[in-house]
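Q: sequence and predicted model, in that order:
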Amino acid sequence: MNTMYNTIFINGQAFNCYIDMSLKELLHYLELELDSIVVEHNNHIIHSIEFDKTFFKSQDKIEIITIVGGG
């Protein structure tokens, strides 16, 4: 079986993902709470309704910021 991968960068760290993996699938794989993060894909903020429509090319850059509440 010949599986294809893209190497992308998540918060500056290289990460190999399946070539057909969506942003939403990636975030679930990383076990992130979708309601408490902000995602930037190649310098553009991605709205959560676009997570399942966003796919990667090799060398794409993803920045994930976790929102923490407190009082």
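A: Yes, it's here.
Q: from here on, contacts and neighbour counts on C-alpha atoms
A: OK.
Q: kindly provide the distance from the most centrally placed residue in the chain to Glu31.
A: Most central in the chain under CA atoms, centre = their mean is Leu23, positioned 4.5 Å from the mean C-alpha point. Look at Leu23 and Glu31: by CA to CA, to the nearest Å, they are 12 Å apart.
Q: okay, now the one to match up with it:
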Amino acid sequence: MKIIVNGEPRELPDGASVAQAVAAVTTAASGVAAALNDEVVRRSAWEATELREADRLEVLTAVQGG
């Protein structure tokens, strides 16, 4: 299935979860947030939240700077 991740089309297997999509984008273990179709998805729900064709997922990673 095709979804949009951070504005870019991405092919994922049918039934993929938010957790799988996030793992495809970043290896960061913390400081990551995800929003599916403009709704924040709590980290505890990533595994259980299934993606559908044409969903829009934004994956944000906290960056420290100075």
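A: On my side now, so go ahead. Bear in mind that the values here come from a model prediction, so they are computed numbers and not experimental data.
Q: what's the TM between chain one and chain two?
A: Scored against TM-score structural alignment, normalised by the length of the second structure, the superposed chains reach a TM-score of 0.85; 66 aligned residues with a CA RMSD of 1.4 Å.
Q: that older thread, could you measure from the residue nearest to the centre of the first structure over to Tyr29 of the first structure?
A: When CA to CA is the yardstick, Leu23 of the first structure and Tyr29 of the first structure sit 10 Å from each other.
Q: so what's Gly12 of the first structure up against?
A: When the contact criterion is CA atoms under 8 Å, 6 or more residues apart in numbering, the partners of Gly12 of the first structure are Lys61, Ile62, Glu63.
Q: among those residues, who's most crowded?
A: Ile62 (21 neighbours; other CA atoms under 10 Å).
Q: wait, is Leu60 of the second structure part of a strand?
A: Yes - going by DSSP: H, G, I helix; E, B strand; the rest coil, the assignment for Leu60 of the second structure places it inside a strand.
Q: need the counterpart of Ser44 of the second structure in the first structure.
A: Under the alignment (TM-score structural alignment), Ser44 of the second structure pairs with Ile49 in the first structure.
Q: Glu8 of the second structure now?
A: In the first structure, the residue paired with Glu8 of the second structure according to TM-score structural alignment is Gln13.
Q: what about its match, neighbour count?
A: When counting by other CA under 10 Å, one arrives at 11 neighbours for Gln13 of the first structure.
Q: report the separation between it and Asp52 of the first structure.
A: For Gln13 of the first structure, the distance to Asp52 of the first structure equals 22 Å [CA to CA].
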